[in-house]
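[1] For reference, the sequence and a predicted model appear below.
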Amino acid sequence: MILTTLLLIAIGYVLGAIPSGYLAARWMKGIDLRDCGSGSTGATNVLRNVGKVPALVVFLIDVGKGALAVLLTKAFGLNDWLQVLAGLAALAGHIWPIWLGFKGGKAVATGFGMFLGLAWPVGLACFGLFMAVISIFRIVSLASVVAALGLPLLMLAAGQSSAYLAVSLVAALLVLWRHRSNVQRLIAGTEPRIGQKQTAT
């Protein structure tokens, strides 16, 4: 069981580290996404620098990475805490992918996938919150931060296990940390809305 657990956590990291955004930018535009816009390899930076369809594909792949990492542990009957570890491994892989010198994305889509795998009603509720904010303000980072802050509250309201609640807090902190430059731009009123280009920072 220990070997199975370690293997599944390693698989979670490898899944998370699949550089979907980086590859999309390389294949379609011949650019290194890490040198463009925010420097993130996530779907938002793909949207701004490559296009809508590639961004959607990257988003779906990144969601799938987080969900699959968790669902594999569930298929093997591992407990809530071990499911959480596999999900966190996927987040770590997405944020710090070994293939890209440990410089990846901000883990919003992968985190969404992880929570769909852990507790899909909470995941969908969090996505609804994200979509509500983005439809009003058209700022992806603001929607991401609001959804991250709402996640632990939604998990608590749903009466989920302590493991799921703990990882929701960790995930929220990770998203906030990865969006710290975005938060500074939000405060300064310089964060771009959907459809606007973002200059490198």
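    The structure has been received and is ready for your questions.
[2] Could you use CA atoms for every contact and neighbour count after this?
    Noted.
[3] and stretch 62-69, which residues are buried?
    62, 63, 64, 65, 66, 67, 68, 69 (16 or more other C-alpha atoms under 10 Å).
[4] ok, residues contacting the top helix by length along the chain?
    Assignment by DSSP state H gives helix 52-75 as the longest helix of the chain. With contacts defined as C-alpha atoms under 8 Å, 6 or more residues apart in numbering, helix 52-75 is touched by 5, 8-9, 11-12, 15-16, 20-21, 24, 42-44, 46-47, 82-84, 86-87, 90-91, 109-118.
[5] Equivalent analysis for stretch 194-201, please.
    Counting by C-alpha under 8 Å, 6+ apart, 35, 36, 37, 38, 39, 48, 49, 138, 139, 140, 192 sit against stretch 194-201.
[6] Farthest pair within the residues you listed?
    Largest separation among these by C-alpha to C-alpha: 35 and 138, giving 23.8 Å.
[7] In terms of packing, which of the two has more residues around it?
    residue 138 (16 against 12; other C-alpha atoms under 10 Å).
[8] Next one for the comparison:
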Amino acid sequence: MQTALIALAAYLLGSISFAVVVSRAMRLPDPRGYGSGNPGATNVLRSGSRTAAALTLAGDAAKGWLAVWLTVLYTGQAPAAGLEAPLAGLCAFLGHLYPVFHRFRGGKGVATAVGVLIGIDAWLGLATLVSFGVVALFFRMVSFASLLAAVFAACFTFWLYGLRPVSAVVAVMVVLLVARHRDNIRRLLRGEERRIGEGKG
């Protein structure tokens, strides 16, 4: 019962789409109606408001982190020691992808996944962010950097924790994140994916 309640609360927290909330608060267009149609920080940036994009990024990451750490405070377990905290992170991630408050039209989950990783292990989150930054710097493609960083995150988690539940949870998040990037993957394979600074992608 406790695990089910934690999962539900984390999902509801994850269902808060900061791209939509911030855009409404700042009287900007709904991010689901322009650019890529994705309610995430990268698309919100296309509205021309860096502040809105930064707030979206921070909010989406924070809810992933908060889901993990509220669970840690409630259960008293270390983030990676049991199932509850990683599961809460996964449910927050699922809430972001399929938000009940926004007709299940969610984002791709990159920022929320990073927040979950930081909540589980700050070094794990930092290593993933560095991986993203290096790939983005050299290839100048957010989607490609996100995909590679996700794969690295799964590898880092397994290296740090072996066959614990946290490794399985991160693996599931990575699979879902890759699936949400399927259109980007098709464009990458065709050589049509936009680079940073090139406009609509």
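    Right, received. Where do you want to start? A quick note: this is a predicted structure, and the numbers were derived from the prediction, not measured.
[9] circling back: in the second structure, point out the residues matching the longest helix of the first structure.
    Alignment note (TM-score structural alignment): helix 52-75 of the first structure is matched to residues 50-73 of the second structure.
[10] what about the matching stretch, how far off from the first structure?
    Compared with the first structure after the fit, stretch 50-73 of the second structure shows a mean deviation of 0.9 Å (mean C-alpha distance after the TM-score superposition for the first structure).
[11] Which of the contacts of helix 52-75 of the first structure fall in helices?
    Reading helices off the contacts of helix 52-75 of the first structure with DSSP H, I get 5, 8-9, 11-12, 15-16, 20-21, 24, 43-44, 46-47, 82-84, 86-87, 90-91, 109-118.
[12] Can you select the buried ones among those for me in ChimeraX?
    Restricted to buried positions by 16+ other C-alpha under 10 Å, the ChimeraX selection for these reads:
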select :5,8,9,11,12,15,16,20,21,24,43,44,46,47,82,83,84,86,87,90,91,109,110,111,112,113,114,115,116,117,118
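[13] thinking again about what came up before, now the buried residues of stretch 62-69 of the first structure as CSV including distance to residue 179 of the first structure?
    Output for the buried residues of stretch 62-69 of the first structure, formatted as CSV (distance: C-alpha to C-alpha, whole Å):
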residue, distance to residue 179 of the first structure
62, 17
63, 18
64, 22
65, 20
66, 19
67, 22
68, 25
69, 23
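[14] so the one helix or strand residue 153 of the first structure maps to matches what in the second structure?
    For residue 153 of the first structure, the element it lies in under DSSP states H and E is helix 140-157. Helix 140-157 of the first structure corresponds to residues 142-159 in the second structure, going by TM-score structural alignment.
[15] Mean deviation, that stretch versus the first structure?
    Mean deviation for stretch 142-159 of the second structure: 0.8 Å (mean C-alpha distance after the TM-score superposition for the first structure).
[16] Off-centre distance for stretch 23-43 of the second structure?
    Remark: stretch 23-43 of the second structure is offset 16 Å from the chain centroid, using C-alpha atoms, centre = their mean, to the nearest Å.
[17] swap that for stretch 174-193 of the first structure, sorry
    Stretch 174-193 of the first structure has its C-alpha centroid displaced from the chain centroid by 16 Å (C-alpha atoms, centre = their mean).
[18] Tell me the residues of the second structure aligned with it.
    Under TM-score structural alignment, the match for stretch 174-193 of the first structure in the second structure covers residues 176-195.
[19] contact partners of the matching stretch?
    So stretch 176-195 of the second structure is contacted by 108-110, 139-144, 147, 150, 200-201 (C-alpha under 8 Å, 6+ apart).
[20] Tell me which residues of it come out buried.
    So, applying 16+ other C-alpha under 10 Å, buried residues of stretch 176-195 of the second structure: 176, 177, 178, 180, 181, 184, 185, 193, 194, 195.
[21] can you check stretch 136-146 of the first structure too?
    Quick answer for stretch 136-146 of the first structure (16+ other C-alpha under 10 Å): 138, 139, 140, 141, 142, 143, 144, 145, 146.
[22] And stretch 91-111 of the first structure, by the same measure?
    91-98, 103-111.
[23] show me what contacts the aligned residue in the second structure for residue 91 of the first structure?
    Residue 91 of the first structure maps onto residue 93 of the second structure when the alignment is built from TM-score structural alignment. Counting by C-alpha under 8 Å, 6+ apart, residue 93 of the second structure makes contact with 11, 14, 64, 109, 112, 113, 116, 173.
[24] Perfect, that will be all.
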